[in-house]
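*Asks:* Okay, sequence plus prediction incoming.
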Amino acid sequence: MKLLAKDITVSLTNKQIIHDICLEVKAGEFVGLIGPNGSGKSTLLKCIYRVLKPTAGWIGLDGDDIYQLSNRVSARRMAVVRQESSVEFDFSVQEIVMMGRSPHKKMFQVDTTEDMTISEDALGRVGMSEYGKRSFFSLSGGEKQRVLIARALAQQAEFLVLDEPTNHLDVRYQLQVMDLVRQLGITVLSALHDLNIAAMYCDRLYVLKDGQLVTSGSPDDILTADLIREVFGVETDVSLHPITGKKHVYFFSEAYKGELKRQEVSEAR
């Protein structure tokens, strides 16, 4: 499953939110969207999973215009995990995950043993097997996020869209969820706020600022101190981690800017 977005522009109340963004996610790739708050990451994702229709541009999934697909066909191809929970009624955890099987069923078709097996496996993969009978509303923010990821897994789509999937998760479950998603072997597009998570797991990154595409490429190529300063407005030291071999970003507060400048002058001499 591959995604191609061409010249995506979104205007709301006569204000352009994103401007002429082009993006490609090849089959099997894990692609990340990074950028500061308000850069347009979530708006672009909402266009891709059809909550928001762009003012201009075209989005294709395996060559098909996503807005020409039926809801059922779209859901079989694409699963989504959003930042916020859209659950309005108090379902059990098991019922939430079973909702991921809906695109594969006819109207009024009862749940099968296969549906149950797939849902239980999805809960196990996110470490929530023992929570099946719990009320979804009784869970913590991090637990809810893991259940929603399990629902996406139960959907068995070949393209997964994630909007800040590690929000509300502690470090252990951040890494567990990202390991899990990485190992699925499907096409993934994810908005991420943690640059080190992005560097560790993504094949390529798209960098957004003020609704425009700044650059794109592999984390090793584009994650530099200069780019992070330009886009995020913070000082950093970027180096290869000795264990992972991936780029790692160390951030400095305003208090350390003077020391950083002195080091740069010293090294220049």
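*Replies:* On my side now, so go ahead. Worth saying up front: this structure is predicted, and the values here are computed from it rather than measured.

*Asks:* When you work out contacts or count neighbours from here on, use the C-alpha atoms and nothing else.
*Replies:* OK.

*Asks:* This structure: helices as residue ranges?
*Replies:* For the chain, the helices defined by DSSP state H cover 41-48, 71-77, 93-98, 113-125, 141-155, 171-183, 195-201, 219-222, 225-232, 257-268.

*Asks:* Which one, of these, ends up nearest to residue 16?
*Replies:* Counting by Cα to Cα, residue 16 lies closest to helix 41-48 out of the helices of the chain; the figure is 11.1 Å.

*Asks:* Comparison target, given below:
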Amino acid sequence: MKVLLARLDVFAGRYDEALRKLAGIVPHDLHFTWQYGEVLRLLGQSHYRLGDLAEAERIFTGLHESAWRFHRRVARTYSVAIPKRRDADPDEVKRCVAAIKKDVEEQEAASAQDREGRTFLVLPVSVDPKSSQFGLESGLTDVLALFLADVLHRDTPMTLVQDRVIHEVLIDPGLADLLSTEGGQHVLASVLGARYVIECRFEKVGLVEGVAARIMDAQSHEKHLARPVDVERHTDVGAAVHRLAEALWTVVQETAESASDEPVNDGAGG
């Protein structure tokens, strides 16, 4: 019963309460081996979402030994994400957040030239438990923005702005209000010199969950939707991220081709 209640707490974002319920549970308290794997998953995700990366890493290391394939996949996902997040220098993150706030207050935008290329950023994923059960349980909601930015930066001609620290910067609570509105996202893109702003959301149609991505061109203010990617219990997180990256890169290429095909108005009379 404690595990079930803790699971509901995690879905609702009550991570401290989940940790309290799960404290002290050991394998022989449970009827089945897989249940302890579920305890470790919930503990690890709660610590991760509370920002305790060291404890989360310790727990997910233990989850690698789970007999259940799903738990091993979850452990592998976080084992990749945690070192990526730790690589961000906390002092550099603080300086970047402070600089963004200062530039926003002073309305100091990047030059148009800085935004002519394929620079981009990926916003943190907003979570609705009703439409993202797989996303929450698998960890995809936690790692999607981080992994997607990495794949686009590495495998396409797109360039992630502030690539060493941008994920930690964007999840900083001090920027939450700025990211909550489309106008704020435009301002952020302008300040950081990002041409494209990518926003992902989880959606559910019937029993099928999927990830949809919208890409906004901060120069033209046009918005385009990428082809959704279905996810389910046995989906590999890395494979899902790569499919979404391919869909987004296709959108960027198609919109660039469409723009180049538009007739140029030279002002001549007809």
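*Replies:* Good, I have the coordinates. The structure displayed is predicted, hence computed values, not measured ones.

*Asks:* Any chance you could compute the TM-score here?
*Replies:* Remark: TM-score between the superposed chains equals 0.27 [TM-score structural alignment, normalised by the length of the first structure]; 126 aligned residues with a Cα RMSD of 6.3 Å.

*Asks:* Out of the helices of the first structure, flag the one nearest residue 60 of the first structure.
*Replies:* Smallest distance to residue 60 of the first structure across the helices of the first structure (Cα to Cα): 8.8 Å, for helix 41-48.

*Asks:* Output the contacting helices and strands for that closest one.
*Replies:* If you count contacts as 3 or more Cα pairs under 8 Å, 6 or more residues apart in numbering; DSSP states H and E, helix 41-48 of the first structure packs onto strand 15-25, strand 159-163, strand 187-191.

*Asks:* mind putting the helices of the first structure in CSV, distance to residue 15 of the first structure and mean neighbour count included?
*Replies:* Below are the helices of the first structure laid out as CSV (distance: least, Cα to Cα, whole Å; neighbours: other Cα atoms under 10 Å):
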stretch, distance to residue 15 of the first structure, mean neighbour count
helix 41-48, 13, 22
helix 71-77, 29, 17
helix 93-98, 37, 23
helix 113-125, 41, 18
helix 141-155, 32, 24
helix 171-183, 35, 15
helix 195-201, 29, 19
helix 219-222, 29, 18
helix 225-232, 21, 16
helix 257-268, 35, 11
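
*Asks:* how about TSV for those helices, with distance to residue 11 of the first structure added?
*Replies:* Listed next are the helices of the first structure as TSV, based on distance: least, Cα to Cα, whole Å:
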stretch	distance to residue 11 of the first structure
helix 41-48	10
helix 71-77	24
helix 93-98	34
helix 113-125	38
helix 141-155	29
helix 171-183	32
helix 195-201	28
helix 219-222	28
helix 225-232	22
helix 257-268	38
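
*Asks:* For residue 64 of the first structure, which of those helices is the nearest?
*Replies:* The closest of these to residue 64 of the first structure is helix 71-77. By Cα to Cα, the value is 10.2 Å.

*Asks:* So which elements touch that closest one?
*Replies:* Using 3+ Cα pairs under 8 Å, 6+ apart, helix 71-77 of the first structure sits against no helix or strand.

*Asks:* how about the helices of the first structure, which one is nearest residue 19 of the first structure?
*Replies:* helix 41-48 (10.1 Å).

*Asks:* Pick the most deeply packed of the helices and strands packed on helix 41-48 of the first structure.
*Replies:* Comparing those by mean neighbour count (mean count of other Cα atoms under 10 Å), strand 187-191 ranks first with a mean of 25.

*Asks:* returning to that earlier point: relative to residue 76 of the first structure, which of the helices and strands packed on helix 41-48 of the first structure is closest?
*Replies:* strand 159-163 (9.0 Å).

*Asks:* and that closest one with strand 187-191, angle?
*Replies:* 10 degrees (axes from the mean of the first three to the mean of the last three Cα atoms, to 10 degrees).

*Asks:* ok, back up a step: nearest to residue 208 of the first structure among the helices of the first structure would be which one?
*Replies:* helix 41-48 (7.0 Å).

*Asks:* tell me the angle the closest one makes with strand 187-191.
*Replies:* 140 degrees.

*Asks:* and the helix or strand in which residue 136 of the second structure is found, what does it pack onto?
*Replies:* Element membership of residue 136 of the second structure [criterion: DSSP states H and E] is helix 133-138. For helix 133-138 of the second structure, the packing partners by 3+ Cα pairs under 8 Å, 6+ apart come out as helix 69-86, helix 140-155.

*Asks:* quick one: contacts of whichever helix or strand comes after the shortest one?
*Replies:* Read in the C-terminal direction, the helix or strand following helix 140-155 of the second structure is strand 159-160, with elements assigned using DSSP H and E. Where contact means Cα atoms under 8 Å, 6 or more residues apart in numbering, the residues beyond strand 159-160 of the second structure that reach it are 118-121, 149, 152-153.

*Asks:* Tell me which of the helices and strands packed on helix 133-138 of the second structure approaches residue 8 of the second structure most closely.
*Replies:* So among these, helix 140-155 is nearest, using Cα to Cα, at 16.5 Å.

*Asks:* For the closest one, buried residues please.
*Replies:* Of the residues in helix 140-155 of the second structure, 140-153 count as buried by neighbour count, 16 or more other Cα atoms under 10 Å.

*Asks:* if we can go back for a sec, need the contacts of strand 159-160 of the second structure in JSON lines with distance to residue 8 of the second structure, can you?
*Replies:* Listed next are the contacts of strand 159-160 of the second structure as JSON lines, based on distance: Cα to Cα, whole Å:
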{"residue": "118", "distance to residue 8 of the second structure": "41"}
{"residue": "119", "distance to residue 8 of the second structure": "39"}
{"residue": "120", "distance to residue 8 of the second structure": "35"}
{"residue": "121", "distance to residue 8 of the second structure": "32"}
{"residue": "149", "distance to residue 8 of the second structure": "30"}
{"residue": "152", "distance to residue 8 of the second structure": "34"}
{"residue": "153", "distance to residue 8 of the second structure": "36"}
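
*Asks:* measure residue 267 of the first structure to residue 226 of the first structure for me?
*Replies:* In this view, residue 267 of the first structure and residue 226 of the first structure are 17 Å apart by Cα to Cα, to the nearest Å.

*Asks:* With residue 4 of the first structure instead?
*Replies:* Using Cα to Cα, residue 4 of the first structure is found at 29 Å from residue 226 of the first structure.
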